[in-house]
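Asks: got a sequence here, can you model it:
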Amino acid sequence: MTLLQTRPPGYLLCAHRTSTDLARFDELTRRGAAARLPNGAGLRVAALTAALRLWRGDACLDARSAGVAVEAAALDERRWRAMEDLAEAQLVLGEHNAVIDAMEPLVRQWSYRERAWEHLIEAHMRRGDIASALAAYDELCHILAAGLGVVPGWRIDRLVSVIRAGNRR
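Replies: Reported below is the predicted structural model:
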């Protein structure tokens, strides 16, 4: 039996015999999510790194259809969540520079992604660069206030409180 069969009135694609990058991405992100932190950090990093290697830029970048654009945005969101999940596991493993390298471009492109900002701030903090951590926090506060009229959420507030408390010693 072949992948594509001739069947009246046309052709039949045997989807169960195909493998797509998206199906592989989904499988790897599920595997990454199943690896609980902190003990599964290494497994999560391996699975999510493999999943993210399947991407070669934004989804359906040259598609012109509004329907495809909606689906492409949903696919991109899944990729960004995987990037944030990877950064969370990398923080557990002490890979602070890798987190900074991944989160910097993400917050520049999508400045309202608080989880990415949280990982960026924490990576700077854990690396011992308190000034950069607080500068990133100040930048986030400015972006959220100017663009949305809101302040960062409780997770980032708690993180910055820890940074400031440690700085007073």
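Asks: C-alpha from now on. contacts and neighbour counts both.
Replies: OK.
Asks: how many residues are close by the closest residue in space to W117 that isn't next to it in sequence?
Replies: What sits nearest to W117 in space, not counting adjacent residues and going by CA to CA, 6 or more residues apart in numbering, is V107, at 6.4 Å. Using other CA atoms under 10 Å, V107 has 18 other residues around it.
Asks: which strands and helices sit next to the helix or strand where V107 lies?
Replies: Assigned by DSSP states H and E, V107 falls within helix 96-109. For helix 96-109, the elements it packs on are helix 66-92, helix 114-127, judged by 3 or more CA pairs under 8 Å, 6 or more residues apart in numbering; DSSP states H and E.
Asks: after the shortest one comes which helix or strand?
Replies: What that stands for is helix 114-127. Next element after helix 114-127 (DSSP H and E): helix 130-148.
Asks: this one as well, want them side by side:
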Amino acid sequence: MLLVHADQVVPVSVLISELWEYEPPASALTTLQTYILNLRKMFVSATGLSAAEITKEVLVTRAGGYMIKSDSSVLDIREYNRLVSEGSSALGSGDDLTGTSRLTEALQLWRGPALVDVPLGRVLESKRRELEESWLTVTEYLVDAKLRLGMYREVLTELAALTTENPLHEGLQAQYMRALHLSGRRAQALEVFHRLRRNLIDELGLEPESQVQRTHQAILNSETNFDEDLLIARPIGGSLTASSWGRVRSY
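Replies: This next block holds a predicted model:
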């Protein structure tokens, strides 16, 4: 909790709520203070700094809460955000090679699902979802950049896994269709569309988005140059946003 909000004061009330949700014990404040003390001892053992230095420079007490002071270079999330920002700026300026390199480096910092080994309260669950959505958005932009660079076969294995894990995600399914078609596997690309359509109708009662249907039609026509609005729009500035189409829909 403190690390994912590094350099920000986390109020005592938020920490207690995250630990015990709606039913904190009468001893919650005392127990929290004990946790903070033990955490400081762990920092002493890990860093070799004195307890006084840890209290002053690392895990500090502020009015109403606690804060971990960090060097931005030691947190993966900071490095991840920096690389994503650089990659986004490169893609926005039309430099797909640099953008692909930076986004690939960013995703390589991941070692599995976000916060997978941490008990989650409401705040951390929200943060987990935010991180997972960021990972998926970065992945979409990276795949699109690779497709623009002609790296069709290179993305097939990744897209096969992503579309299996996200069977109703129309953006990923459309990317998989394009990659298969441009790799000379048109029949499989059409199978992906029909499977997606069945899943959407069976589970949501919906037809595929118009962009997916137009991608399907372009493949039927053996087209290799797809209209710009069938691709993810290039980012503006140093941030990536979820594509305007292709997300999982629901009633």
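Asks: circling back: most tightly surrounded among the helices and strands packed on helix 96-109 of the first structure?
Replies: Mean neighbours per residue, mean count of other CA atoms under 10 Å, is largest over those for helix 114-127, with a mean of 23.
Asks: which positions in the second structure sit opposite it in the alignment?
Replies: Using TM-score structural alignment, helix 114-127 of the first structure lines up with residues 170-183 of the second structure.
Asks: and the gap between the residue nearest to the spatial centre of the first structure and R127 of the first structure?
Replies: Closest residue to the average C-alpha location of the first structure: M83 at 2.4 Å, with CA atoms, centre = their mean. Distance of M83 of the first structure to R127 of the first structure, given as CA to CA, to the nearest Å: 20 Å.
Asks: equivalent analysis for R17 of the first structure, please.
Replies: Counting by CA to CA, the gap from R17 of the first structure to R127 of the first structure is 47 Å.
Asks: ditto for L22 of the first structure
Replies: From L22 of the first structure over to R127 of the first structure (counting by CA to CA), the distance is 34 Å.
Asks: give me the mean deviation of the helix holding V107 of the first structure from the second structure.
Replies: For helix 96-109 of the first structure, the mean distance from the matching residues in the second structure following superposition reads 1.4 Å, by mean CA distance after the TM-score superposition for the first structure.
Asks: one step back: give me the contact list for the match of helix 114-127 of the first structure.
Replies: The contact list for stretch 170-183 of the second structure, computed with CA atoms under 8 Å, 6 or more residues apart in numbering, reads 140, 143-144, 147, 152-153, 155-156, 159-160, 162-163, 166-167, 186-190, 192-193, 196, 208-209, 212, 215-216, 219, 224, 243, 245-248.
Asks: what does stretch 56-66 of the second structure give?
Replies: Residues contacting stretch 56-66 of the second structure (CA under 8 Å, 6+ apart): 2, 9-13, 40, 54-55, 67-70.
Asks: swap in 7 Å and give it another go.
Replies: V9, V10, P11, V12, R40, M67, I68, K69, S70 (CA atoms under 7 Å, 6 or more residues apart in numbering).
Asks: whichever of those end up buried, select them in ChimeraX.
Replies: Those of these that count as buried under 16 or more other CA atoms under 10 Å are selected in ChimeraX with:
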select :9,10,12,40,67,68,69
